[in-house]
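Colleague: Here is a sequence with its predicted model. Questions after.
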Amino acid sequence: MQKNNIIIVLIFLALLIFALLLYKSQDLKKAYKSKVEEDLSHGIEFETTLVSENDVNHLPLPVQRYLNYVGVIGKEKVYNFRITFTGQMKIDPKKDWLKINTEQYNFMDNLTRMFYIQAKMYRIPILGLDSYKQSKGNMLIKLGGVFTVADASGPEMDIGEQVTLLNDMCLWVPATLIDPRIQWESIDSLTAKAIFNDKGRKVSAILFFNPDGALTNFVTEDRYMTIVKTYQKAQWSTPIKDYKEVNGSKLPTYGEGIWHLPEGDYCYAKFNLEKIDYNIKAIKP
């Protein structure tokens, strides 16, 4: 009889621990949604101002062709946006690919980026929140949504996340390239340099275009690859392709993230664009 009581108590404790872990596993997603809702609640009132030829005629010619190619002229200016991706990621060059689902919200007025990622390793959920807010970057990854396996911050992350925000703008929301915080330099008929200024801190990238006007690659020297608790500065590129009509614009629907290391290229991410929404006033379910 006493043995049965002990078994019942152990089962009860196991169920209680499981319930607590399940509850705690939602903390990261709740934090993500809370931060997005905060930015939405403090957002600016959207003006129905359209992107005009006058907005783009100061840009280098390949950038002007790009904006015409994707069809942003005559469309609304973008103040915030939401993107969802499916794809694959590698946490190490020697590891297998993990299937991922991501959602992100970006806000242009205060330069905020909230990127929420879900994956599984050996059936265990891996949740991550990649963020850039108030000029500070952070990468938080939790196993099962409970146990922290990475919490990267500091000057290297600040710079890297600023570059990633610029990357979002160039690849997925080209209407934002008229932002005055981007300084442009002409290189040649198919290449231009973007210098992105956030409160005096500048990052840059080289944009490569094809003769039709499509952006094909974004290359920067300003990102740091995270290795355990250290950082390694390396060239980073995001080649893109498969342009299709998405929410009124012609956008690339496939892209990769590649580190160019001394020992060889390391493709760590493959993204498929699923959906994009502009000028959102309430968080999507």
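Modeller: Structure received.

Colleague: C-alpha from now on. contacts and neighbour counts both.
Modeller: Will do.

Colleague: For residue 74, which residues are in contact?
Modeller: Residue 74 sits next to 50-52 when contact means CA atoms under 8 Å, 6 or more residues apart in numbering.

Colleague: Using a markdown table, lay out those together with secondary structure and distance to residue 9.
Modeller: A markdown table is the format used below for the contacts of residue 74 (DSSP: H, G, I helix; E, B strand; the rest coil; distance: CA to CA, whole Å):
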| residue | secondary structure | distance to residue 9 |
| --- | --- | --- |
| 50 | strand | 65 |
| 51 | coil | 66 |
| 52 | coil | 70 |
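
Colleague: Can you check those and name whichever has the most neighbours?
Modeller: Ranked by the number of neighbours (other CA atoms under 10 Å), the contacts of residue 74 place residue 51 first, at 19 neighbours.

Colleague: Identify the residues contacting the residue nearest the centre of the chain.
Modeller: For the chain, the residue nearest the mean C-alpha position is residue 115 (5.3 Å; CA atoms, centre = their mean). Counting by CA under 8 Å, 6+ apart, residue 115 touches 102-105, 129-131.

Colleague: are any of those buried, and which?
Modeller: 102-105, 129-131 (16 or more other CA atoms under 10 Å).

Colleague: three-state assignment of the residue nearest to the centre of the chain?
Modeller: The three-state assignment at residue 115 reads strand, by DSSP: H, G, I helix; E, B strand; the rest coil.

Colleague: Show me which strand runs longest in this structure.
Modeller: strand 264-278 (DSSP state E).

Colleague: Check which helices and strands that one sits against.
Modeller: Packing partners of strand 264-278 (3 or more CA pairs under 8 Å, 6 or more residues apart in numbering; DSSP states H and E): strand 80-89, strand 249-261.

Colleague: what is the orientation angle of that strand with strand 249-261?
Modeller: Per axes from the mean of the first three to the mean of the last three CA atoms, to 10 degrees, the angle that strand 264-278 makes with strand 249-261 is 150 degrees.

Colleague: Flag every buried residue along strand 264-278.
Modeller: Under 16+ other CA under 10 Å, the buried positions of strand 264-278 are 266-274, 276-278.

Colleague: Export the helices and strands packed on strand 264-278 to TSV and append columns for mean neighbour count.
Modeller: Output for those, formatted as TSV (neighbours: other CA atoms under 10 Å):
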stretch	mean neighbour count
strand 80-89	20
strand 249-261	19
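
Colleague: For residue 197, which of these is the nearest?
Modeller: When the helices and strands packed on strand 264-278 are compared by CA to CA, strand 80-89 sits nearest residue 197, at 18.2 Å.

Colleague: Next, the angle from the next helix or strand after that closest one to strand 80-89.
Modeller: As assigned by DSSP states H and E, the chain's next helix or strand after strand 80-89 is strand 98-107. Between strand 98-107 and strand 80-89, the angle comes out at 160 degrees (the same axes, to 10 degrees).

Colleague: try this one next to it:
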Amino acid sequence: MTAVRWIVVGLLAMLLLLVAAHGFASRGPSSFEAQFRTQSADALAVASAPSGVISDAEVDALPAPVAEYVRRSGAVGQPHLRSFYAEIHGRIRSGPGDTWMPYTVRQLNTYGPHPHRFFLMNATRFGLPVRVFHAYDEHATMRGRLLDVVPVVQAAGDEMDRSETVTLLNDLVLFAPGALVDAPIRWTNVTGTTVDATYTRGDQTITARLVFSNGDLVDFVSDDRMRASGDGSTFTPQRWSTPVSGYAVFGDRRIAAQGLGRWSAPAPEGQFTYIELTVDDIAYNVNPDRVRPRAAQAEK
């Protein structure tokens, strides 16, 4: 066998080993997939069961534009929200000059005295799989792996906790409006269509401005969410906003189903969109089996 053929055989063997390692890493007990399902099940196990339905009186206690928004979501008469599970797709990039990466997401949030957020993203960069797992239990972490093996992002600490608390409120407002009647939020009216929400989770208290038009939320703006560096090692304070571009009905709920995420960075970047998303499916007050991908549920 020639030297060239030996090299080719060696490369093929390495490729097969890499494929096998990736397959195990993506589904094995230490995989983000396994952690997402285990932690989601644990959070659902301690989330209190829905008690009663959302009443007109509860919604009337909210500021007028928030109350109208909650009513338009179809929440009145539905059970109080204790969880939601969503499947999302879109594209994401780090900066205005970077290449967009397509992604899919599976996400579980729970509410009550100890809310949780678990967000599992599968993205592709230069044809290679990148998986990112956000977990917010007592504290928040963000971890990313290339090929499910090579660490590329690792973020934790007080700045991460604060940033994810903003995201937790954002999810609540966009995807679970009915849960606003139970949330630990202090409201401040700014104008007839603008309200400030001050939200507390554990030792973190953050504020966001909610902007409404014709009864719908059209933007969410906060200065309390910080932009992480590419590897998650540092955070930079920047204004964060999530303008809504479309609504959709899922069962008996109407929610914001299309939107953007924007950073307002100093020059030369300026304000730019770093993420675009579309909600493909969402369900409320779910059980642990619901956090399986829809394809896996169909095979069961």
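Modeller: On my side now, so go ahead. All figures in this text were calculated on a predicted structure; none of them were measured in a lab.

Colleague: Now check residue 97 of structure 2 against structure 1: what is it aligned to?
Modeller: Alignment note (TM-score structural alignment): residue 97 of structure 2 maps to residue 94 of structure 1.

Colleague: Any chance of JSON lines for the helices and strands packed on strand 264-278 of structure 1, columns distance to residue 60 of structure 1?
Modeller: Shown next, in JSON lines, are those (distance: least, CA to CA, whole Å):
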{"stretch": "strand 80-89", "distance to residue 60 of structure 1": "24"}
{"stretch": "strand 249-261", "distance to residue 60 of structure 1": "20"}
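
Colleague: out of those strands, nearest to residue 169 of structure 1?
Modeller: Among those, the nearest to residue 169 of structure 1 by CA to CA is strand 80-89 (9.9 Å).

Colleague: average offset between the closest one and structure 2?
Modeller: Mean deviation of strand 80-89 of structure 1 from its aligned counterpart in structure 2 after superposition (mean CA distance after the TM-score superposition for structure 1): 0.7 Å.

Colleague: if we can go back for a sec, of all the helices and strands packed on strand 264-278 of structure 1, which lies closest to residue 209 of structure 1?
Modeller: That would be strand 249-261 among those, by CA to CA, at 12.5 Å.

Colleague: Residue range in structure 2 corresponding to the closest one, please.
Modeller: With TM-score structural alignment as the criterion, strand 249-261 of structure 1 aligns to 253-265.

Colleague: now the matching stretch: how far from the chain's centre is it?
Modeller: With CA atoms, centre = their mean, to the nearest Å as the basis, stretch 253-265 of structure 2 stands 11 Å off its chain's centre.

Colleague: just to revisit the earlier point, I'd like to know which of the helices and strands packed on strand 264-278 of structure 1 is closest to residue 161 of structure 1.
Modeller: Among those, strand 249-261 sits nearest to residue 161 of structure 1 (CA to CA), with 13.8 Å.

Colleague: Count the neighbours of residue 119 of structure 1 for me.
Modeller: 20.

Colleague: And for residue 157 of structure 1?
Modeller: By other CA under 10 Å, neighbour count at residue 157 of structure 1 equals 23.

Colleague: Tell me where the stretch 51-200 of structure 2 has strands.
Modeller: 83-92, 101-110, 116-125, 128-136, 140-146, 150-156, 185-191, 194-201 (DSSP state E, counting those that start in this stretch).

Colleague: Which of these sits closest to residue 167 of structure 2?
Modeller: Per CA to CA, nearest to residue 167 of structure 2 of these: strand 116-125, 9.1 Å.

Colleague: In structure 1, what range does that closest one match?
Modeller: Taking TM-score structural alignment, strand 116-125 of structure 2 hits residues 112-121 over in structure 1.

Colleague: try stretch 69-82 of structure 2
Modeller: Using TM-score structural alignment, stretch 69-82 of structure 2 pairs with 66-79 in structure 1.

Colleague: Check the gap between the match of residue 97 of structure 2 and residue 236 of structure 1 for me.
Modeller: 19 Å (CA to CA, to the nearest Å).

Colleague: neighbour-wise, which of the two wins?
Modeller: A direct count of neighbours by other CA under 10 Å for residue 94 of structure 1 and residue 236 places residue 236 higher, at 24 against 8.

Colleague: Could I get the buried residue list for stretch 143-154 of structure 1?
Modeller: Here stretch 143-154 of structure 1 shows 143-146, 150, 152 as buried, counting by 16+ other CA under 10 Å.

Colleague: The match of strand 116-125 of structure 2 against structure 2, how far on average?
Modeller: Stretch 112-121 of structure 1 sits 0.5 Å off on average (mean CA distance after the TM-score superposition for structure 1).

Colleague: Residue 123 of structure 1: which of the buried residues of stretch 143-154 of structure 1 is nearest?
Modeller: Nearest member of those to residue 123 of structure 1, counting by CA to CA, is residue 144, at 9.6 Å.

Colleague: Helix, strand or coil: sort out the aligned partner of residue 205 of structure 1 in structure 2 for me.
Modeller: Residue 205 of structure 1 maps onto residue 208 of structure 2 when the alignment is built from TM-score structural alignment. Three-state assignment for residue 208 of structure 2 (three-state DSSP): strand.

Colleague: is it true that residue 208 of structure 2 touches residue 225?
Modeller: No: under the contact definition of CA atoms under 8 Å, residue 208 of structure 2 does not touch residue 225, with a separation of 9.6 Å.

Colleague: May I see the buried residues of stretch 206-215 of structure 2?
Modeller: Those would be 206-212, 215, for stretch 206-215 of structure 2 by 16+ other CA under 10 Å.

Colleague: Off-centre distance for it?
Modeller: With CA atoms, centre = their mean, you get 19 Å for stretch 206-215 of structure 2.

Colleague: Contacts for that stretch next, please.
Modeller: 65, 68-69, 72, 162, 165-166, 193-200, 217-224.

Colleague: Just the buried ones from those, in ChimeraX syntax?
Modeller: Remark: buried members of the contacts of stretch 206-215 of structure 2, expressed as a ChimeraX selection using 16+ other CA under 10 Å:
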select :65,68,69,72,162,165,166,193,194,195,196,197,198,199,200,217,218,219,220,221,222,223,224
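
Colleague: now, among the contacts of residue 74 of structure 1, which is nearest to residue 283 of structure 1?
Modeller: Taking the contacts of residue 74 of structure 1 together and measuring to residue 283 of structure 1 by CA to CA, the closest member is residue 50, at 23.6 Å.
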